[in-house]
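*Asks:* please find the sequence and the predicted model below.
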Amino acid sequence: MDHKIELEPGAQPTVCTQWHLTQPELQELRNQLDYLLAKGFIRPSTSPFAAPILFTPKKDGGLRMCTDYRALNRVTIKSRYPIPRMDELIDNLRGAR
């Protein structure tokens, strides 16, 4: 599936410096990227945009990979068609079989 992010006119590529990652975080990053590439969820990119990666601890002791897209979000054109609210979707499904 292809997806395009529309940017505000004149917006320049956002490039943020990568934050320091520990050796265990770097190993987890490699593991997660290898997994996502193998599954076809991501692909190599030559985009001029860059966003930093960070990790937060999971309850089970693992690491959750997060990407900080705040700089990109600032220059992104917001959707005119927002995602429906969950409570509205549930209300619409009441009585459906």
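*Replies:* It's in. Numbering: from 1, shown residues only.
*Asks:* for the rest of this, base every contact and every neighbour count on C-alpha atoms.
*Replies:* Will do.
*Asks:* helix or strand: which one has N31?
*Replies:* Taking DSSP states H and E as the criterion, the element that holds N31 is helix 23-39.
*Asks:* and the following helix or strand past that helix, what does it pack against?
*Replies:* Following helix 23-39 in sequence order, the next helix or strand is strand 53-57 (DSSP H and E). Applying 3 or more CA pairs under 8 Å, 6 or more residues apart in numbering; DSSP states H and E, one finds that strand 53-57 contacts strand 63-67.
*Asks:* buried stuff in the strand it packs on?
*Replies:* 63, 65 (16 or more other CA atoms under 10 Å).
*Asks:* then this one, side by side with the first:
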Amino acid sequence: NKEEHEEHLKLILELLKKEELYAKFSKCEFWIPQVQFLRHVINSKGIHVDLAKIESIKYWPSPKSPIEFRQLLGLDGYYWRFIEGFSKIAKSMTKLTQKNVQFD
């Protein structure tokens, strides 16, 4: 809410002043409903995956080798906390990263 935001803002500005750090006012944004930060969207309802990142993963080419599969699994692993049952999915996917697996 607005009061909490003002209190947090006051704390941050005081901390910056104490540490002799400065923020350029023209680059600051206040009272915005959501912000993108480190590949995530943060708003009043929590932290969410950026939809642009989901789209890029959705259209990722199908892996054709264990190495490519490992790359995809690593990328998906970054978002594990946003995917329900990810550990079960990853377990079966990890088997496909072994050298003797045939890809069609």
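*Replies:* Perfect, thanks for sending it. None of these values were measured; they are calculated from a predicted model.
*Asks:* got a TM-score for the pair?
*Replies:* After superposition, the two chains reach a TM-score (TM-score structural alignment, normalised by the length of structure 1) of 0.26; 36 aligned residues with a CA RMSD of 3.6 Å.
*Asks:* quick one: the helix holding N31 of structure 1 to strand 53-57, angle?
*Replies:* Between helix 23-39 of structure 1 and strand 53-57, the angle comes out at 110 degrees (axes from the mean of the first three to the mean of the last three CA atoms, to 10 degrees).
*Asks:* tell me what helix 23-39 of structure 1 is packed against?
*Replies:* Under the contact definition 3+ CA pairs under 8 Å, 6+ apart, helix 23-39 of structure 1 sits against strand 63-67.
*Asks:* how far away is the residue nearest to L63 of structure 1 when sequence neighbours are not counted from R30 of structure 1?
*Replies:* The shortest distance from L63 of structure 1 to any non-neighbouring residue, by CA to CA, 6 or more residues apart in numbering, is to P57 (4.7 Å). Shown here: P57 of structure 1 relative to R30 of structure 1, a distance of 17 Å by CA to CA, to the nearest Å.
*Asks:* and R74 of structure 1, by the same measure?
*Replies:* 28 Å.
*Asks:* follow-up on the earlier one: pull out the buried residues from the helix holding N31 of structure 1.
*Replies:* In terms of neighbour count (16+ other CA under 10 Å), helix 23-39 of structure 1 has its buried residues at 25, 28-29, 33.
*Asks:* how about CSV for these, with distance to M65 of structure 1 added?
*Replies:* Output for these, formatted as CSV (distance: CA to CA, whole Å):
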residue, distance to M65 of structure 1
E25, 9
E28, 8
L29, 7
L33, 10
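*Asks:* ok, of the residues you listed, which one's closest to E88 of structure 1?
*Replies:* Comparing the buried residues of helix 23-39 of structure 1 against E88 of structure 1 with CA to CA places L33 closest, at 35.6 Å.
*Asks:* report the contact partners of that closest one.
*Replies:* L33 of structure 1 makes contact with no residue under the criterion CA atoms under 8 Å, 6 or more residues apart in numbering.
*Asks:* distance check, it against L89 of structure 1.
*Replies:* Per CA to CA, L33 of structure 1 is found 34 Å from L89 of structure 1.
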